[in-house]
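Trainee: need coordinates for the following:
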Amino acid sequence: MKIALVTGGSRGLGKSMCLHLARKGRDIVLTYREKKAEAMAVAADIETLGRKAVALPLDVSRSADFPAFAQALGQALRETFGREDFDFLVNNAGYGVHAAFEATTEDQFDRMVAVHCKAAFFLTQALLPMIRDGGRVVNVSSGLTRFSYPGYAAYAAAKGAMEVLTRYLAKELGPRRIAVNTLAPGAIATDFGGGQVRDNAEVNAFIAAQTALGRVGQPDDIGGALSLLLDDEAGWINGQRIEVSGGISL
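Mentor: Prediction:
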């Protein structure tokens, strides 16, 4: 049975990813930063679907903690799944900063780079010995690397760096037959950015009007796409940026 590790799996897109993967027969390791109760609830939902699940704490902004996390993951794999390795790594955890370019602070910029670029680089590096040959890595980016909305320069720049990293990983991990891709959601109705897309009717209507399919995205739109990308028949997709946005800003 294949095992997926999804960072930031306690809520939003990560939660949907975990549940969709479980419905496809995948066992799940999910991480959380603070919301342990929510993470444990997601793990319980996965088990209700007949799959095994483990929730582990991880702050992806603290790369110094990655070796210790790798040890904890190794123990969880042995104790829960009877394995030393896993199949899929989904670098999903993160959050955004909304600030005009001229008002963005160096601290805000550094946090975006740490969470969205440095984490994908060094967490993948730390866990690479445990990723099974022929496995997959998915880096979760953003539609904002293709189209530009004011206020997201630091966030989008960090995600853009992640997308370049994806192509390099696809090349360098090729000898191990590990496929690496970018999944880029459009605007989704979650609590991201304070829930603006979900809760602000004016913002919701504006985005829907910019989208070919006429609505904002929902978490299950992304969870479903992620499960397809990690399907057994999708292994020849490699080094690609796949946008899941309903056709926004075409």
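
Trainee: okay, CA-based contacts and neighbour counts for the rest of this
Mentor: Fine.

Trainee: so who does the residue nearest to the spatial centre of the chain touch?
Mentor: For the chain, N92 is the residue whose C-alpha lies nearest the centre (C-alpha atoms, centre = their mean; 1.7 Å). N92 makes contact with 6-9, 14, 139-140, according to C-alpha atoms under 8 Å, 6 or more residues apart in numbering.

Trainee: and of these, the nearest to A187?
Mentor: Nearest to A187 among the contacts of N92: V140, at 13.2 Å, using C-alpha to C-alpha.

Trainee: and this one, so I can compare the two:
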Amino acid sequence: MTTTPRHENKTALVTGGSRGIGRAISRRLAREGALVAVHYGHDRTAAERTVREIEDDGGRAFPVHAELGVPGDADTLWETFDQALSAQDAQLGLDILVNNAGTNLPRPLQAVTEADYERVFAINTKAPFFIIQRALDRLRDGGRIVNISSVATRVAFPPIAAYTMTKAALDYLTLALAQELGPRGITVNSVAPGYTETEINPTLSIPEIRQRYSEASVFGRLGAPADIADVVSFVASDDARWVTGQWIDASGGVHLGV
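Mentor: Here you go, the predicted model:
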């Protein structure tokens, strides 16, 4: 008996798809049969490495470059995507959009400047908004939009208040879009990681903080990027066709107790 990969004949775009959680998502979707556009903003080497890893595993992928958080970023991304996709043996259009790219702002309220605030919102909130807006003519009926949120939107964590606000805004966009796009059979969901082993959180190199974050999960460990990627792959699949407008906790049960 053989099984068909759940994303066979699908085309996916993963923003920030070259490193950390995005890299794991790109590899997971490709392993399930998707042709994956691996978006990157600055690190071309990382994007090429991720594409090579996917190809070495028997999958298909290609890099897409566009700096986010600058004027015209969404248009640049889609123009680059269209050009790169036309070089592939694939039908034009898109089936899965994963808005993963983001930046952190680990500063207390008193230390956040207007420039800090504007930058984190430009990358984490404004860019996904217009990426989705420009994607709607490309996204096929029955498609999937997955926004990467954060478990921090459900708990009080003042040291990253500005960052968390960007993700809370994305959560609302998920809810609104789910209703708007439902008639087209398109699902829209948020997946919320908790403390995860990625380079976006440099404090994990401090043993005391690493231990505290690990102990926050009911499983007593940090999340791995693959833990998040597996959830995204499910939400992006036909198995999740009846799930939309949801905020899905993929944190390993952090802060369930007092």
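
Trainee: re the thing from before, in the contacts of N92 of structure 1, which residue is surrounded by the most others?
Mentor: Neighbour tally across the contacts of N92 of structure 1 (other C-alpha atoms under 10 Å): the maximum, 30 neighbours, falls on G9.

Trainee: which residue in structure 2 aligns with it?
Mentor: Under the alignment (TM-score structural alignment), G9 of structure 1 pairs with G17 in structure 2.

Trainee: ditto for M112 of structure 1
Mentor: Checking TM-score structural alignment: M112 of structure 1 goes with V120.

Trainee: residue contacts, its match?
Mentor: 102-105, 162-163, 166.

Trainee: got a list of contacts for the strand ranked longest in structure 2?
Mentor: As assigned by DSSP state E, the longest strand anywhere in structure 2 is strand 139-148. In this structure, residues lying in contact with strand 139-148 of structure 2 by C-alpha under 8 Å, 6+ apart are 93-100, 170-171, 174, 184-193, 232, 235-237.

Trainee: what's that strand aligned against in structure 1?
Mentor: With TM-score structural alignment applied, strand 139-148 of structure 2 matches the range 131-140 in structure 1.

Trainee: distance from that stretch to structure 2 after superposition?
Mentor: The superposed stretch 131-140 of structure 1 is, by mean C-alpha distance after the TM-score superposition for structure 1, a mean 0.5 Å from where its aligned residues fall in structure 2.

Trainee: what residues sit buried inside that stretch?
Mentor: 131-133, 135-140 (16 or more other C-alpha atoms under 10 Å).

Trainee: contacts for whichever helix or strand comes after the longest strand of structure 2?
Mentor: Remark: after strand 139-148 of structure 2, the chain's next helix or strand is helix 161-181, criterion DSSP states H and E. Helix 161-181 of structure 2 is contacted from outside by 103-109, 112, 117, 120-121, 124-125, 129, 147, 149-150, 152-153, 186-190, 244-247, using C-alpha under 8 Å, 6+ apart.

Trainee: just the buried residues from these, in PyMOL please.
Mentor: With 16+ other C-alpha under 10 Å as the criterion, this PyMOL line picks the buried residues out of the contacts of helix 161-181 of structure 2:
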select buried, resi 103+105+106+107+120+121+124+125+129+147+149+150+152+153+186+187+188+189+190+244+245+247
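
Trainee: returning to what we had before: against A158 of structure 1, how distant is the residue nearest to the centre of structure 1?
Mentor: 13 Å (C-alpha to C-alpha, to the nearest Å).

Trainee: map E243 of structure 1 across to structure 2 for me.
Mentor: Match for E243 of structure 1 (TM-score structural alignment): D249.

Trainee: hmm, I typed the wrong one, I wanted R51 of structure 1.
Mentor: Under TM-score structural alignment, R51 of structure 1 pairs with G59 in structure 2.

Trainee: got it, and R78 of structure 1?
Mentor: R78 of structure 1 maps onto S86 of structure 2 when the alignment is built from TM-score structural alignment.

Trainee: for that match, the count of nearby residues, please.
Mentor: 12.

Trainee: how close does the residue lying closest to it once chain neighbours are set aside sit to I132 of structure 2?
Mentor: Leaving out its chain neighbours, the residue that sits closest to S86 of structure 2 by C-alpha to C-alpha, 6 or more residues apart in numbering is L92, at 6.9 Å. The gap separating L92 of structure 2 from I132 of structure 2 is 17 Å, by C-alpha to C-alpha.

Trainee: where do the strands of structure 1 begin and end?
Mentor: Under DSSP E, structure 1 gives strands at 3-6, 27-32, 53-57, 86-91, 131-140, 179-185, 241-244.

Trainee: and the angle for the second one with strand 53-57?
Mentor: Right, the one you point to is strand 27-32 of structure 1. 20 degrees (axes from the mean of the first three to the mean of the last three C-alpha atoms, to 10 degrees).

Trainee: structure 2: matching residues for strand 27-32 of structure 1?
Mentor: Strand 27-32 of structure 1 covers residues 35-40 of structure 2 once aligned (TM-score structural alignment).

Trainee: show the contacting residues for the residue nearest to D45 of structure 1 when sequence neighbours are not counted.
Mentor: Nearest residue to D45 of structure 1, sequence neighbours excluded (C-alpha to C-alpha, 6+ apart): L19, at 7.6 Å. By C-alpha under 8 Å, 6+ apart, L19 of structure 1 lies in contact with 42, 45-46, 223.

Trainee: quick one on the thing from earlier: distance of the counterpart of the residue nearest to the centre of structure 1 in structure 2 from T76 of structure 2?
Mentor: In structure 2, N92 of structure 1 lines up with N100, judged by TM-score structural alignment. Per C-alpha to C-alpha, N100 of structure 2 is found 17 Å from T76 of structure 2.

Trainee: quick revisit: any chance of the strands of structure 1 in JSON lines, with distance to L73 of structure 1 too?
Mentor: Output for these, formatted as JSON lines (distance: least, C-alpha to C-alpha, whole Å):
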{"stretch": "strand 3-6", "distance to L73 of structure 1": "9"}
{"stretch": "strand 27-32", "distance to L73 of structure 1": "8"}
{"stretch": "strand 53-57", "distance to L73 of structure 1": "8"}
{"stretch": "strand 86-91", "distance to L73 of structure 1": "10"}
{"stretch": "strand 131-140", "distance to L73 of structure 1": "12"}
{"stretch": "strand 179-185", "distance to L73 of structure 1": "21"}
{"stretch": "strand 241-244", "distance to L73 of structure 1": "28"}
